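# Need a 3D model of the following:
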Amino acid sequence: MNDKKTLNVLLAGGGTAGHIEPALAVGEALIQRHDAQVCALGTERGLEKTIIPARGIELHMIDPVPIPRKKPLQLLTVPGKLFHSVNQARKVIKDNDIDVVFGTGGYVAGSAYLAARTTNTPFYVLETNALAGMANKLGVRLGGTGFNAVAGSGMDGEVVGIPIRPGFGVAEDAAEIDAAREAFGLASDRRTLLVTGGSQGARSINSALLDARERLINNGWQILHAYGKKNDAPSAFKHYHPLPYIEDMASALKAADLILCRSGAMTVAEVTASRVPAVYVPLPHGNGEQGRNSAEIVASGGALTIADADLHGDRLVAEIQALDTEKLDTMEKALSQADAGNVAETLADRIASDISTD
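Now for the predicted structure:
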């Protein structure tokens, strides 16, 4: 790419971290490996309005076009809103001389794919969930190059895995583990349970943990608990460390011997890359995609799963106390066989190569 103009890339993945982080991982790999100029689309409704600018990437806002599934009459307003949103995305593409669009789904993605199609801009569609969403299916049907995190999503495309941010991986030595634990105020001589469930999704996990925490601590664990910014803050005490949110999840995973969490696609990818045994509690909402996201890792022996309806303090204590050192080691070995890969770098190289030869 050195003898050609700068590669200008537009990211389109918004709403939740599960859409935003994979897009950012590929965008950052394009910057680092190919000196690309990267910007992104977003809406006021999504987490991208804070996450993306914090990573130093310019964010262009467009109007969201949600599909009102429960109010059929509101469907009549969708064409007009979509037309306006697509025109906003087209303007971003033209004003920034965009060479390629990379989308991962969410509110902005459908408009971005339509704008790319109507401006003859090459575009790529990555589905990170076990079941593909409407926007990404539309993107592939419009002529976008499809990629899937796992097979059988219902969307055409090569299976490549999930791009994750740099920094996630196995701690190189005991000193790195000790440093990570020290950063969170954790002891170096106790097994560490990391607990996180997002914001609204943390409620049932929080409830079970609050019932179980003293028994787990009495049995030798210490707990680092991200309870969610929208939830009430529990009181800290010895070996129990609550935080509303963990900014440096890569370091938190290096400090952990076990994680209790939801099984969003991004979470499963980051936990697997970090080789941390997990107890997954899939969100009970939607079409069951969270259970599918973690199914392969659970089947391999690298994780356990508890249905949300079955999650309570007694069950949590029983499951975790059954995980002695030997069983945790066996789970880590199973995770070491998982193919976390360098998906962000692979996709960045593929996109840069494709565009350079067009």
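# contacts, neighbours, all on C-alpha from now
Will do.
# what's stretch 224-239 in contact with?
With CA atoms under 8 Å, 6 or more residues apart in numbering as the test, stretch 224-239 has contacts from 184, 186-187, 192-200, 202-203, 206, 217, 221-223, 240-246.
# Strands of the stretch 201-350 of the chain, residue ranges please.
Under the criterion DSSP state E, counting those that start in this stretch, strands of the stretch 201-350 of the chain are mapped to 221-226, 240-243, 258-261, 278-280, 303-305.
# Just tell me which of the ones you listed ends up closest to P66.
Proximity to P66 (CA to CA) singles out strand 258-261 among the strands of the stretch 201-350 of the chain, at 27.8 Å.
# That closest one packs against which elements?
Strand 258-261 sits against strand 191-196, strand 278-280, with contacts defined as 3 or more CA pairs under 8 Å, 6 or more residues apart in numbering; DSSP states H and E.
# Please identify which of those strands is closest to G18.
strand 191-196 (14.8 Å).
# Run the angle between that closest one and strand 221-226 for me.
With axes from the mean of the first three to the mean of the last three CA atoms, to 10 degrees applied, the angle from strand 191-196 to strand 221-226 works out at 20 degrees.
# now the other sequence, so there's something to compare against:
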Amino acid sequence: MSQALTGRAPTVVVAGGGTAGHIEPAMALADAVRRLRPDAKIIAMGTPKGLENDLIPPRGYPLELIPPVPLPRKPTTDLLRLPLRVRDSVRRAREVLDRVGADVVVGFGGYVSLPVYLAARGRVPIVVHEANESPGLANRIGARFATRVAVGVPGASLPGAQLVGIPLRRSITTLDRPALREEARKHFGLDPEAPTLLVFGGSQGARTINTAVSGAAKDLADAGVGVLHAHGPKNTLIVQEFPGRPAYVPVPYLERMDLAYAAADVVLCRSGAMTVAEVSAVGLPAVFVPLPIGNGEQASNARPAVDAGAALLVADADLTPAKVADLVIPLVTDPDRVAKMSAAGSGLGHREADETLARIVLEAANT
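Sure, this is the predicted structure:
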């Protein structure tokens, strides 16, 4: 047995906050470490206002909070205005690392990662995981003094990186969609037989997606399509009901993504790295609508699935109620095409990324 899986119980600190795209891989990694080393002590680091405050404690991991340091995507003069905030956040992060006796730090990017990397530098081994092809500033800096660097997609521009994929929850990688279909549709109040479209725009929703799909509610109803639409906790969505037609079910947030995926025949969503990895893992045909900001990483994330024939790509500016009616409805209502796209997606992604990364982390803890 590997030395990483034996010996003194390690203390692992994971830093990934702000959005679900940072938090969920961190939690999947934590779960995998716990499976490999049930005696491991795992602590999460976050900020007071991040989504981690809602997502991490229910998963059973203690959450330590440090002041956030909002970072530009690339080095700019904005960084020159942040030295005092960075210094305070690094000091607080170092206090946590010392108090818990950290053996290794694992960062996933975002506001919380950079101060944790700086606090750990020269004191605690660092493992960096980057989900996107174009790394953010925190991971670009952290990778310079990391013990190991792991990436989720080919072509990520970090030196010495090892391709491992994106860690996903076991409830996703082991999901049997057909077996859960009946339970899933009952859970959400969906029609048990109608072709069903799942819609979401990330953890906070997406206005373009919300407007386009809700605007096509009558077309969807007339086509006999049921809809499960997560519009985001900060948004409201009022959709006209059509008696006798499959239900259009709006919800603020999907806590059971496994059941949401099982209920659906097709998904329309953003193409963050985490979302693309999950959708590919469960074999769900997708219509990806990349977020039209940043450096185009969401379009890059979607490209392998599109090239494989498992997904379609629609620009944010092109997504309208008419586009939903003309493009999405014909797809959802064509079972043969849905089956072909699902089959085309099989084999995409890295289903064992969680345990692969966990072994890297545990090895680093022993260095």
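# now for the strands of the stretch 201-350 of the first structure, which one comes closest to C39 of the first structure?
Here strand 221-226 is closest among the strands of the stretch 201-350 of the first structure (CA to CA), at 30.1 Å.
# all helices for the stretch 1-150 of the first structure, in order.
17-34, 48-54, 78-95, 109-118, 134-141 (DSSP state H, counting those that start in this stretch).
# Reformat those helices as a markdown table; add mean neighbour count and distance to K70 of the first structure.
Converted to a markdown table, the helices of the stretch 1-150 of the first structure look like this (neighbours: other CA atoms under 10 Å; distance: least, CA to CA, whole Å):
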| stretch | mean neighbour count | distance to K70 of the first structure |
| --- | --- | --- |
| helix 17-34 | 22 | 23 |
| helix 48-54 | 16 | 26 |
| helix 78-95 | 17 | 14 |
| helix 109-118 | 26 | 20 |
| helix 134-141 | 20 | 16 |
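# could these go into TSV alongside distance to G301 of the first structure?
Shown next, in TSV, are the helices of the stretch 1-150 of the first structure (distance: least, CA to CA, whole Å):
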stretch	distance to G301 of the first structure
helix 17-34	24
helix 48-54	33
helix 78-95	44
helix 109-118	35
helix 134-141	31
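# closest to I351 of the first structure out of those?
That would be helix 17-34 among the helices of the stretch 1-150 of the first structure, by CA to CA, at 8.5 Å.
# For the counterpart of A32 of the second structure in the first structure, list the residues it contacts.
A32 of the second structure maps onto A29 in the first structure, with residues paired by TM-score structural alignment. Residues in contact with A29 of the first structure (CA under 8 Å, 6+ apart) are A344, E345, A348.
# coming back round to it: pick the most buried one from the strands of the stretch 201-350 of the first structure.
strand 278-280 (a mean of 26; mean count of other CA atoms under 10 Å).
# so where is that strand in the second structure?
Going by TM-score structural alignment, strand 278-280 of the first structure sits over residues 286-288 in the second structure.
# next one: that stretch to chain centre, how far?
Taking CA atoms, centre = their mean, to the nearest Å, the mean C-alpha location of stretch 286-288 of the second structure is offset from the chain mean by 15 Å.
# next one: stretch 19-29 of the first structure
Worked out by CA atoms, centre = their mean, stretch 19-29 of the first structure lies 10 Å from the chain centre.
# again, but for stretch 115-131 of the first structure
18 Å.
# For it, list every residue counted as buried.
Buried residues in stretch 115-131 of the first structure, counted by 16 or more other CA atoms under 10 Å: 115-117, 121-131.
# try stretch 2-16 of the first structure
Those buried within stretch 2-16 of the first structure under the rule 16+ other CA under 10 Å are L7, N8, V9, L10, L11, A12, G13, G14, G15, T16.
# Identify all contacting residues around that stretch.
Contacts for stretch 2-16 of the first structure (CA under 8 Å, 6+ apart): 1, 19-20, 23-24, 27, 34-43, 45-48, 93, 96-109, 112, 352.
# Which of those residues are buried, as a PyMOL select command?
To isolate the buried members of those in PyMOL, using 16+ other CA under 10 Å:
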select buried, resi 19+20+23+24+27+34+36+37+38+39+40+41+42+43+46+47+48+93+98+99+100+101+102+103+104+105+106+107+108+109+112+352
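# ok, back up a step: how much does the match of strand 278-280 of the first structure stray from the first structure?
Comparison of stretch 286-288 of the second structure with the first structure after fitting gives an average deviation of 0.4 Å (mean CA distance after the TM-score superposition for the first structure).
# separation between A194 of the second structure and P330 of the second structure?
14 Å (CA to CA, to the nearest Å).
# Looking at these two now, which is surrounded by more residues?
Between A194 of the second structure and P330, A194 has the larger neighbour count (other CA atoms under 10 Å), namely 19 against 13.
# what does that one align to in the first structure?
Aligned partner of A194 of the second structure by TM-score structural alignment: R190.
# Could you check how far the closest residue to that match other than its chain neighbours is from L82 of the first structure?
With sequence-adjacent residues excluded and distances taken as CA to CA, 6 or more residues apart in numbering, R190 of the first structure is closest to W221, at 5.8 Å. In this view, W221 of the first structure and L82 of the first structure are 52 Å apart by CA to CA.
# What of T128 of the first structure?
T128 of the first structure is 24 Å from L82 of the first structure, by CA to CA.
# and if you look at E270 of the first structure?
E270 of the first structure is 34 Å from L82 of the first structure, by CA to CA.
# now R213 of the first structure
48 Å.
# Could you do R275 of the first structure as well?
As judged by CA to CA, R275 of the first structure and L82 of the first structure stand 42 Å apart.
# thinking again about what came up before, nearest to K70 of the first structure among the contacts of A29 of the first structure?
Closest to K70 of the first structure, out of all of the contacts of A29 of the first structure and judged by CA to CA, is A344, at 36.4 Å.
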